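Trainee: Show me the folded form of this:
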Amino acid sequence: MSGWSAALQPRFHARIDELPAAAWDSLRPDDNPFVSHAFLAALEATGCIRNDWGWQAHHLGLYEGEALVAAAPLYLKGNSHGEFVFDWSWASAWERAGGEYYPKLLNAVPYSPVTGPRLLAGRGRHAAALRQALVMAMRGEVDRLGLSSLHANFLQPDELPAFDDHWLTRTDVQFHWHNRGYADFDAFLAALNHKKRKNIRHERAQVARSGLQIGLRGGASLSRDEWRRVHALYESTFDAKGNHAALTRAFFLSLGDTLGDAVQLVLARD
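Mentor: Now for the predicted structure:
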């Protein structure tokens, strides 16, 4: 570590609102909403981050004097729920060997399996060094607290060099749709094989005949009653399988005010 980075002071925070929102957001390398101060603060303020659900905020800030120069969303986890990375077999093996796997330290966004920045260090010439300093500070905290392990989920590729050879890299598979510059929907269909084109046209025709009105709405335009209905639909997907919905109604009601049109909803009306 250079003399400059060695002078940085790590501080750990039990609430995101202990860190200044403007400074936190200025460190994001892009406009990914899931690591925005507003999104993380809304999770905490509306009862989504709770010790009895296995989440305890432990956010990291790196300071040069009193100036926040790098940060990471960080949590002490009492279980592995809400991560979308399934390490229960690791936990079982650790405990069979006589250890205590939980709590562990997790660098991630709760309930959101979305790849994005996890080591917030801006885009300046010191960004790479700051990301390394964040990782070193997290490792130091694991040692200080006597935790079993440190995990970082759904990182961006340019953050991987901050993690040295002592880390295990886990690669997962997700399916994403990308707009390849299609002139219109027919141009998109033309890029598919005959069977896929036929299936998509058939499915769209079924929707057209249903009489449903389908449209895109920005979060700021929804009324509180509409947000309540959206949450009820979200909750029903968990109820159907006997699972627990982690995002509260209060969180949904806050989205229009906190994130506005950064939230886009596809709504179907009869």
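Trainee: only C-alpha atoms for contact and neighbour calcs from this point on.
Mentor: Noted.
Trainee: buried set for the helix or strand where E226 lies?
Mentor: Applying DSSP states H and E as the criterion places E226 in helix 224-239. Neighbour counts using 16 or more other C-alpha atoms under 10 Å place W227, R228, V230, H231, Y234, E235 of helix 224-239 among the buried residues.
Trainee: And the strands in this protein?
Mentor: Remark: strands assigned in the chain by DSSP state E are 9-13, 55-57, 59-64, 67-72, 74-77, 104-107, 150-152, 213-218, 264-269.
Trainee: which strands and helices sit next to the last one?
Mentor: When contacts are defined as 3 or more C-alpha pairs under 8 Å, 6 or more residues apart in numbering; DSSP states H and E, strand 264-269 sits against strand 213-218.
Trainee: who touches the most centrally placed residue in the chain in this structure?
Mentor: Closest to where the C-alpha atoms of the chain average out (C-alpha atoms, centre = their mean) is V109, at 3.0 Å. Shown in contact with V109 (C-alpha atoms under 8 Å, 6 or more residues apart in numbering): F34, V35, L40, P73, R118.
Trainee: structure for this one too, so we can compare:
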Amino acid sequence: MSSSKSLQEKPYNAQWNASIEYIERMAWNQLAIPMQNPFLEWEWLYLLENSKSVSSNRGWYPRHLTLFENNRMIAAAPLYIKMNSDGEYIYDMDWIRIARRIDISYYPKMVGMTPMTPVPGYRFLIDPGYDEMLITRIMVNVITQYCKNKNISGCHFLYVDSEWVPMMQHMRFVEWKHYTFQWQNKGYDSFDDFLQALKPSHRRNVKKERKALEKQNIEIKFSVNDEIPHANYAKMAKFYSNTGTKYDPEAESFFTPAFFELLPKFFRHRSMFVAAYSREKPDDPLALAYFTHKNRLLSGRYWGAAFDIPFLHFNVCYYSGIKWAIENNFIIFDPGAGGSHKIKRGFPAKLVYSLHYYIDWRLQFFMAQHIDEINLLEQKEIDLINENLKNLQQTA
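Mentor: Model prediction:
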């Protein structure tokens, strides 16, 4: 752990922390728990580091920033030094190529996000009793100076809270638009009520995919928090690893077996599993999907199966999440990154943002000059996706 005081206004003191375990758990969570995003909480970040899912060997060097007034922590930011862009889900290859062409070292860079977790909501964690603009400016100054001192090319905040964007633009960060898929509860009374919002042909397709499991004698079960069978965590680790190997045999899984082993100890209170069972073996799941829940936000994170079964993925990961969200009055269901197949299953494209500041003025100038055109193209794609989704829905 190190301290940086050069750019702070009295009486504030900033510290750089090489691990979340150096930061007092309760002090961090007093700032993080009010946020809708559960992945900014101390326990999740500790899980990532303690399980070695996040480590220097995997390209993530924790450098969390904390800000104190009279030995009391009043602000914090999860931050990482990166030597690659793995696990960020913001694809910056074009900026890397431009940096090379003008002879700028793109790495190392600093990233603000929850590693391998593309869920919107990142922002600085600031005590509401303080002037947010002032504290944010102090933290940005400390970060910028650190990047200059350490020859870090710039700082990038990914999957940020949309309400945070205007403030950061005032501090010279460039806004870059992207999209993910999120389902929104429009006051549905039941899953059947949700289906009634779809056009008949699309409704029939969803019913067909759901009935496919019934014909194969497969049933879906939910378990939440303390209801979750302990064996599910180890089984989830195995399924998760198998899924990664299936789609990319050369790739290393982002999350280690130790991550799933530690999940019940540190994050059971925000956990939910969807499990698919053969009725012939009701205690041995054929497939599992892991979700988190907080403040009416349901987030689908990982899934895997013992073997391929038609439509199993859609039922376990999408339809079950929608059903559970409706039954528990959740407003948003984020099923995870990627997948145009989500559109046909009721998930609209949702605008998300990243924020960027490069130390070298040439790269910063180039991005600022071209980002409006890039963002316009992204917005057009979002509009097209959502227009296609409307064609699957009933008109009022």
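Trainee: With both chains overlaid, what TM-score comes out?
Mentor: TM-score for the superposed chains, counting by TM-score structural alignment, normalised by the length of structure 1: 0.92, backed by 267 aligned residues with a C-alpha RMSD of 1.8 Å.
Trainee: Dump the strands of structure 1 to a markdown table, plus distance to D30 of structure 1.
Mentor: Below are the strands of structure 1 laid out as a markdown table (distance: least, C-alpha to C-alpha, whole Å):
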| stretch | distance to D30 of structure 1 |
| --- | --- |
| strand 9-13 | 23 |
| strand 55-57 | 23 |
| strand 59-64 | 18 |
| strand 67-72 | 14 |
| strand 74-77 | 19 |
| strand 104-107 | 18 |
| strand 150-152 | 19 |
| strand 213-218 | 20 |
| strand 264-269 | 18 |
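Trainee: could those strands be laid out in JSON lines, adding mean neighbour count?
Mentor: Formatted as JSON lines, these follow (neighbours: other C-alpha atoms under 10 Å):
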{"stretch": "strand 9-13", "mean neighbour count": "18"}
{"stretch": "strand 55-57", "mean neighbour count": "22"}
{"stretch": "strand 59-64", "mean neighbour count": "21"}
{"stretch": "strand 67-72", "mean neighbour count": "23"}
{"stretch": "strand 74-77", "mean neighbour count": "24"}
{"stretch": "strand 104-107", "mean neighbour count": "23"}
{"stretch": "strand 150-152", "mean neighbour count": "17"}
{"stretch": "strand 213-218", "mean neighbour count": "12"}
{"stretch": "strand 264-269", "mean neighbour count": "11"}
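Trainee: so what corresponds to R58 of structure 2 in structure 1?
Mentor: Using TM-score structural alignment, the partner of R58 of structure 2 in structure 1 is W53.
Trainee: re earlier: the helix holding E226 of structure 1 vs structure 2, average offset?
Mentor: By mean C-alpha distance after the TM-score superposition for structure 1, the fitted helix 224-239 of structure 1 averages 1.5 Å away from its aligned residues in structure 2.
Trainee: tilt between that helix and strand 264-269?
Mentor: Relative orientation of helix 224-239 of structure 1 versus strand 264-269 (axes from the mean of the first three to the mean of the last three C-alpha atoms, to 10 degrees): 90 degrees.
Trainee: what stretch of structure 2 does stretch 110-123 of structure 1 fall on?
Mentor: Per the alignment by TM-score structural alignment, stretch 110-123 of structure 1 matches residues 115-128 in structure 2.
Trainee: residues of the matching stretch that come out buried?
Mentor: 115-127.
Trainee: possible to save these as a markdown table with distance to N71 of structure 2?
Mentor: Shown next, in a markdown table, are these (distance: C-alpha to C-alpha, whole Å):
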| residue | distance to N71 of structure 2 |
| --- | --- |
| P115 | 28 |
| M116 | 32 |
| T117 | 31 |
| P118 | 33 |
| V119 | 32 |
| P120 | 31 |
| G121 | 27 |
| Y122 | 25 |
| R123 | 22 |
| F124 | 19 |
| L125 | 17 |
| I126 | 15 |
| D127 | 14 |
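Trainee: Which two of those have the greatest separation?
Mentor: Greatest spacing in these, by C-alpha to C-alpha: M116 and D127 (26.2 Å).
Trainee: Name all residues that make contact with R11 of structure 1.
Mentor: With contacts defined as C-alpha under 8 Å, 6+ apart, R11 of structure 1 is in contact with L60, G61, L62, Y63.
Trainee: ok, now A246 of structure 1?
Mentor: When contacts are counted by C-alpha under 8 Å, 6+ apart, A246 of structure 1 touches C48, G82, Y111.
Trainee: which of these line up with contacts in structure 2?
Mentor: Counting by both residues aligned by TM-score structural alignment, their matches' C-alpha atoms under 8 Å, structure 2 reproduces these contacts from those: C48, G82, Y111.
Trainee: Any chance of these in a markdown table with distance to Q132 of structure 1 as columns?
Mentor: Listed next are these as a markdown table, based on distance: C-alpha to C-alpha, whole Å:
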| residue | distance to Q132 of structure 1 |
| --- | --- |
| C48 | 30 |
| G82 | 26 |
| Y111 | 25 |
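Trainee: From the residues you listed, pick the one nearest Q213 of structure 1.
Mentor: When these are ranked by distance to Q213 of structure 1 (C-alpha to C-alpha), Y111 comes first, at 29.6 Å.
Trainee: Skipping adjacent residues, who's closest to that closest one in space?
Mentor: Nearest residue to Y111 of structure 1, sequence neighbours excluded (C-alpha to C-alpha, 6 or more residues apart in numbering): G82, at 4.6 Å.
Trainee: check contacts around the nearest residue to A45 of structure 1 once chain neighbours are set aside.
Mentor: Excluding its sequence neighbours, the residue lying closest to A45 of structure 1 (C-alpha to C-alpha, 6+ apart) is F251, at 8.0 Å. Residues in contact with F251 of structure 1 (C-alpha under 8 Å, 6+ apart) are A42, L43, A45, T46, G47, C48.
Trainee: which residues in the stretch 101-250 of structure 1 form helices?
Mentor: Assigned helices in the stretch 101-250 of structure 1, in chain order: 127-145, 185-190, 194-210, 224-239, 249-258 (criterion: DSSP state H, counting those that start in this stretch).
Trainee: Out of these, flag the one nearest V266 of structure 1.
Mentor: With C-alpha to C-alpha as the criterion, V266 of structure 1 lies closest to helix 224-239 of the helices of the stretch 101-250 of structure 1, at 10.3 Å.
Trainee: And stretch 85-104 of structure 1, how far out from the chain middle?
Mentor: 23 Å (C-alpha atoms, centre = their mean, to the nearest Å).
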